[in-house]
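A.B. asks: Can you look at this prediction? I've put the sequence above it.
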Amino acid sequence: MSAAPASIRTTCAYCGVGCGIAATVTGERSVTIKGDSSHPANFGKLCSKGTHLGETVALEGRLLHPMIGIERAGWSEALDLVAGKMRDCIETHGPDSVAFYVSGQLLTEDYYVANKLLKGFVGTSNIDTNSRLCMASAVAAHNRAFGEDVVPCTYDDLDEADLILLVGSNTAWCHPVIWQRIEAARRNRGTKIVVIDPRRTETAEQADLHVAVAPDGDVALFNALLCEMRTWGLVKSAPAPEGFWDSIACEHGIDPGTFAKLLDLVMTHDRMVTVFSMGANQSASGTDKGNAIANLHIATGRINLPGAGPFSMTGQPNAMGGREVGGLANMLACHLGFSVAERADVAEFWRTDRLSAGPGLKAVDLFRAVHDGRIKFLWVMATNPAVSMPDAGFVREALARCETLVVSEVIADTDTARFAHVRLPALGWGEKDGTVTNSERRISRQRALFAAPGEARADWAIIADVATRMGYDAAFAWKSVADVFREYAAMTALAVKHGKVLDLTALARIS
């Protein structure tokens, strides 16, 4: 009698909850999926997407070999071409003519290597991510409120909260496992649930109170709450000006009776968590919304205690990991900026004299620069901007104009890949090995279940091979993905030195 196949602990690839999975390989490209009961993000629960993750491992439609134009190529030929084109572009037009557009689907190690190559050795900060479209406003709000992109809550705070505000978040649909946790808190401790959203969503239907604020009325609403709590002496500051609330209610379509109920709930529950997501972030005033939420918590002391704090919920599985390594155009690495002292420490750590001097182009501006010819070499990794970017028609025009477009992908025929001069086959879920960081900053492993199909390779290894061909081999000579993680963890010592709370140094020697 043969033994049952052992399950492999890994992490779901769908959203920022970061659910643990117990995967059991049952055939050549077949796997059964169960929730990992020991994982603290989900304790065995999975949503319908996670449950059906095994359906994504089939090879139909996969990019399995490097392609130059429409012709199959070997890895050496393809990587020589990519490195040569990038080097020629830098020599002719300068480092700012090169850009990477990356993704919250990458592993932390992939992000780290891409960021190190572009900022550390090419000498430009033109690396941005599709997470820009959903999380950058939360990053800016955290920096404004706390001086650093830190999330002051964990999922445990949802278990201990007496009041949970959900702002711009249809949690029941978009983060179902978190919604199950919130519902459990309501059953177990009577937690009140308030949804602040212009839409009557499924989450709003199940809430104790729905505050149907007008679009972009969130800042005024949270400032009004803060002013009213000042009036009641709950904040040591001047009272709200006379008539303030009436003007806010009139302008932003909030029913005064509903506001009174919300104010009463907020005033009478110190253990309050405010979860905010894409409905708040994806806005021209997204940073102000996140900041207003944080201000309410800070000013009223509803932070830094169990069951209290502002909680930004990420959308992609590794949006947080990308933020932490520095995979955004307006930061350097590991929560560090571009001050003289920070740049000096990063340059010394990476042993480079080519370090980028300042911020680069953010996503929208990056594609404008591709369109007008300032960026001549673009490498897109694990994302499809021809579909997902705002003004997608303009982005497609930009891609068509790009002198050299490289795409690292798992799918052979995406809207973006159709414009590519070089396509490089990357690993997908179930083949990758590395780490991801979820909404509560918990680091989890993604483990390989299957051997790499065809000639597909890990993103970090592809980038490192290009760096080697450009002459930077000493700085990119890792033997394994664990080596990359250990270097990144060690680098967070620089963040600590500069007063940041990001500190993974205890993991710098992990096996």
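C.D. replies: Received it, and whenever you're ready, just let me know what you need.

A.B. asks: From now on I want contacts and neighbour counts done on CA atoms only, so please keep to that.
C.D. replies: Noted.

A.B. asks: was I right about residue 204 contacting residue 210?
C.D. replies: Yes: with contact defined as CA atoms under 8 Å, residue 204 counts as touching residue 210 (5.6 Å).

A.B. asks: Which residues are in contact with each of the two?
C.D. replies: In terms of CA atoms under 8 Å, 6 or more residues apart in numbering, residue 204 and residue 210 are both contacted by the residues 194-195, 197.

A.B. asks: Looking at the residues you listed, which is nearest residue 157?
C.D. replies: Each of these was checked against residue 157 using CA to CA; the closest is residue 194, at 16.0 Å.

A.B. asks: In the stretch 301-450 of the chain, mark out all the helices, start to finish.
C.D. replies: With helices called from DSSP state H, counting those that start in this stretch, the stretch 301-450 of the chain shows them at 319-325, 340-350, 363-371, 385-388, 392-401.

A.B. asks: next up, a second structure to put side by side with the first:
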Amino acid sequence: MGAGEAVRTTCAYCGVGCGILATRTGDRAIEVRGDPDHPANFGRLCSKGTHLGETVGLEGRLLHPMIGRRRAGWDKALDLVARRFRDTIANFGPDSVAFYVSGQLLTEDYYVANKLMKGFIGSANIDTNSRLCMSSAVAGHIRAFGEDVVPASYDDLDAADLVVLVGSNTAWCHPIVYQRIMAARAARGTKLVVIDPRRTETCEDADLHLAIRPGCDVALMNGLLAFCRREGALDAAFLQEHVTVPADFWEAIEAESDLWTVAKTCDVPVSDLQRFYALFAATPRTVTLFSQGINQALRGTDQVNAILNLHLATGRIGKPGAAPFSITGQPNAMGGREVGGLASTLAAHMDFADDNVARVGRFWSAPRMANKPGLKAVDLFRAVGEGKIKALWVMATNPAVSMPDAGRVREALSGCPFVVVSDVIADTDTSRFAHVRLPATGWAEKDGTVTNSERRVSRQRGMLPPPGEARPDWWIVTEVARHMGWGSAFAYTCAADVYREHARLSAYQNGGARLFDLGHHAAIGNAAYDEMVPFRWGRDPFGGDHALESRLTARLVTVRQAKLPEPLRDWPFTLNTGRYRDQWHTMTRTGLSPKLARHREEPLAEINPRDAERLGIANYDIVRVETPQGASLFRALLTASQRHGDLFTPIHWTDRQSTGGRTGLLPRSLTDPHSGQPGFKSTPARIEKVAVEWRAFLIVRGEAPRFPGCLWSSRITVPGGTLYELAGMGDATALEHSLPSGEWIEAADIARGTRRIAVVANGRMAAVLFITQSGELPGRDWLIAQLQAPGVAPSLLAAREPGARPDRGPIICVCFDVGLNTIVSAVKEQRLADVAEIGKALGAGTNCGSCRPALGRIVAEQASILARSRVNV
């Protein structure tokens, strides 16, 4: 790709699958904008996608194969990996080897990894971090449809009269989907109901928010289905033609499904429940979107089937504006599901039935086919810890952070005889346990396909050359297979070769038995592959506008609400975990972007103010969140959006960014019995304040070393350097050792225990360190800007420019760097009445739109303040 030439590709983040136009502007520089012709986003991008260009540099990249701490050539590294795998299989059998892969892989990468493990090594011990994200949806789809089919499209959002969001903070986690919902509300008055224990920003525009007790979704949906039956809202003709109903189904639905029983179970007002039920029953065009809040539960599969039952029984499926819709978290979770990237599936939507094993074995000419499901993620790492798995390959993921009970996972990795990690980043929490590290290409360099949440296949195209000796993941796996002696079966020369084989397998002896069928691409040429435009396979099940869907037969699945546990005396809180708006997974990519860091600069433990008051916790105190699995430190955020008795912590922070915020240490390794997905949303926990004697921040060009003895440190990337937030006990003067060399400018206030130090080198600010024992620390924005200033401001220790420019406050709109104080001032002074007027005045909310709920709340709060002031006058 030459400079100035736009490349059509797809976003590296969530499963919305947005199209991107990427233009190379330098050796390692690109400009990113939304692709107006891509049907997933029509040119819109969220904050993460908008700032992808900030993440394609070589900072922290793994550029060469490494054996231990020494650089090695590819042949030597591949020989070692192949030999250790061969020896392990020979001595302990194929089940002693495992792969743990990722929804960050392209479909072609996934395909060859699955083929190597299940057809040639002979074990199904290949699982993916998508197990943690959406495997309960997979299990629910298979139970209902016999196949992992998502019977919905984004077009349904445009046609819906009611959208129900269940366990999804869509405004933050899938902002482009949320914008589409908001557009439908504006165009056709679509109603919005949000079902979530937390009052997230997604709730700001909702007609109704049901803050249900965690884990009671089956009771809620069963109650709704019973209500629809009583109200005559079932679709008898659809049930007769398309759906099998178990003999005991309606008896189970009617048990304990009256409004008052359900309201008590869910801990919501009967009036709100009645309102939701009546609205659903009266609205045939309903889309129910569900995500991690449903999937990441100990009864997640049952919760999925409760939603599917509801839509099947009422005929709200396969019609415009009517569908149950699982929206995935990762960019290619769906592609991994299609090729068998999960340990519980074989390939091309086939399970491990004998005829499927034989069929795939024939197609691959496989010498040693796996004939049963392998170990799912939690069990896989448990087997590593027990010494049953002796060789492990981790691809494009960071399980030492993201797995539940991550401390135990680290112990398992440290004791594994042979660990291979292929990744783009040299130093991750997981790669520190690797015996061999293999450099993979990153998003800006990869070439292949991905499938998004609506089953749309899109091309990902590289726009930068691979740096150093980095290679595509499919190439790395292929070369290991060749070194193990299976070269003829892995004779791929490009990604298109892999895709063609994948397409052929999907159609091989299919005969319409499976909806997943890419047979029209079985002989696609390289040029046609290069020019491939986005397409959806299978179209909408149950009719739609594609003939084969009418052959799909569904079944209702009997599910009952499990008894919910009572709070434990020693662990009285329920911990929920999830994502922040502008960060992604363990921040190996988003952490490189200075702008994305500003929305949430530290890991926060969110707690209801009533609970905080009882425990003596104030806003932004350091707190310890503890579970039976482990403990970690966070800043406290008091917010009424949290239910009484619940806590929320983000999943993103690792040892690379903070001494605390390690949420992965906290959840139990308990899983859903059907899907094997961990229950991240309901861990018993406790929280307590941690006293500190001083607080500080350090802004430094480049990076600083670790801060020994510091109780709390957290880092983010800022333009020109790094910002560290610090807190601790005892003498804070040790922090001075982290300052770079240069001329010091210093001021102190002994009464408040405050010190301010600036370091000047080569006529520019190199660092500032501000410490206080009892006073307030100043804002950071102006000081951060001084890292790139050509000279040294005389007011450096005052932390503001002469004349005191107003503090813009916490960043609300990342796209345009607009802070809270700036927005509030504009609303007051210019009498801005709505989000659209804020956009015209400040630009905020006019790009990705993910801050629009926050802007709406600010407008409402200022209107309320103004109204109260008038009453008082």
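C.D. replies: It's in. Nothing here was measured: the structure is a model prediction, and the numbers come from that model.

A.B. asks: follow-up on the earlier one: please tabulate the shared contacts of residue 204 and residue 210 of structure 1 in a markdown table, including the columns secondary structure and distance to residue 161 of structure 1.
C.D. replies: Listed next are these as a markdown table, based on DSSP: H, G, I helix; E, B strand; the rest coil; distance: CA to CA, whole Å:
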| residue | secondary structure | distance to residue 161 of structure 1 |
| --- | --- | --- |
| 194 | strand | 12 |
| 195 | strand | 15 |
| 197 | coil | 20 |
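
A.B. asks: Who wins on neighbours among those residues?
C.D. replies: Ranked by the number of neighbours (other CA atoms under 10 Å), these place residue 195 first, at 29 neighbours.

A.B. asks: and it, what is it in contact with?
C.D. replies: The neighbourhood of residue 195 of structure 1, defined by CA under 8 Å, 6+ apart, consists of 165-169, 203-204, 207, 209-211.

A.B. asks: Aligned counterpart of residue 404 of structure 1 in structure 2, please.
C.D. replies: In structure 2, the residue equivalent to residue 404 of structure 1 is residue 418, according to TM-score structural alignment.

A.B. asks: next one: residue 356 of structure 1
C.D. replies: So residue 356 of structure 1 corresponds to residue 370, using TM-score structural alignment.

A.B. asks: Residue 435 of structure 1 too?
C.D. replies: Using TM-score structural alignment, residue 435 of structure 1 lines up with residue 449 in structure 2.

A.B. asks: so how far is residue 31 of structure 2 from its match?
C.D. replies: Applying CA to CA, to the nearest Å, the value for residue 449 of structure 2 to residue 31 of structure 2 is 21 Å.

A.B. asks: ditto for residue 72 of structure 2
C.D. replies: Per CA to CA, residue 72 of structure 2 is found 34 Å from residue 31 of structure 2.

A.B. asks: now do residue 99 of structure 2
C.D. replies: Separation of residue 99 of structure 2 from residue 31 of structure 2 (CA to CA) stands at 35 Å.

A.B. asks: neighbour count winner among those two?
C.D. replies: Neighbour tally, residue 99 of structure 2 and residue 31, criterion other CA under 10 Å: the higher count belongs to residue 99, 26 against 17.

A.B. asks: Validate this expectation: the more buried one resides in a strand.
C.D. replies: Yes: per DSSP: H, G, I helix; E, B strand; the rest coil, residue 99 of structure 2 lies within a strand segment.

A.B. asks: Residue in structure 1 paired with it?
C.D. replies: In structure 1, the residue matched to residue 99 of structure 2 (TM-score structural alignment) is residue 100.

A.B. asks: Centroid-nearest residue for structure 1?
C.D. replies: residue 319 (1.2 Å; CA atoms, centre = their mean).

A.B. asks: quick one: the strands in the stretch 251-400 of structure 2?
C.D. replies: 286-290, 323-326, 391-395 (DSSP state E, counting those that start in this stretch).

A.B. asks: what would those strands look like in a markdown table with distance to residue 769 of structure 2 and mean neighbour count?
C.D. replies: Formatted as a markdown table, those follow (distance: least, CA to CA, whole Å; neighbours: other CA atoms under 10 Å):
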| stretch | distance to residue 769 of structure 2 | mean neighbour count |
| --- | --- | --- |
| strand 286-290 | 45 | 26 |
| strand 323-326 | 47 | 26 |
| strand 391-395 | 39 | 24 |
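
A.B. asks: Quick check: which of these is nearest to residue 606 of structure 2?
C.D. replies: Minimum separation from residue 606 of structure 2 across these (CA to CA) falls at strand 286-290, 22.6 Å.

A.B. asks: Just list what the closest one packs against, helices and strands only.
C.D. replies: Judged by 3 or more CA pairs under 8 Å, 6 or more residues apart in numbering; DSSP states H and E, the packing partners of strand 286-290 of structure 2 are strand 162-166, strand 323-326.

A.B. asks: What's the average distance for the first one when superposed on structure 1?
C.D. replies: When structure 1 is superposed, strand 162-166 of structure 2 averages 0.3 Å from its matched positions, counting by mean CA distance after the TM-score superposition for structure 1.

A.B. asks: before we move on, back to that, which non-adjacent residue is nearest the match of residue 404 of structure 1?
C.D. replies: Spatially, and ignoring its direct neighbours in sequence, residue 418 of structure 2 is nearest to residue 391 (4.7 Å; CA to CA, 6 or more residues apart in numbering).

A.B. asks: correct me, but the one you found touches residue 415?
C.D. replies: No: using CA under 8 Å, residue 391 of structure 2 is not in contact with residue 415; the gap is 10.7 Å.
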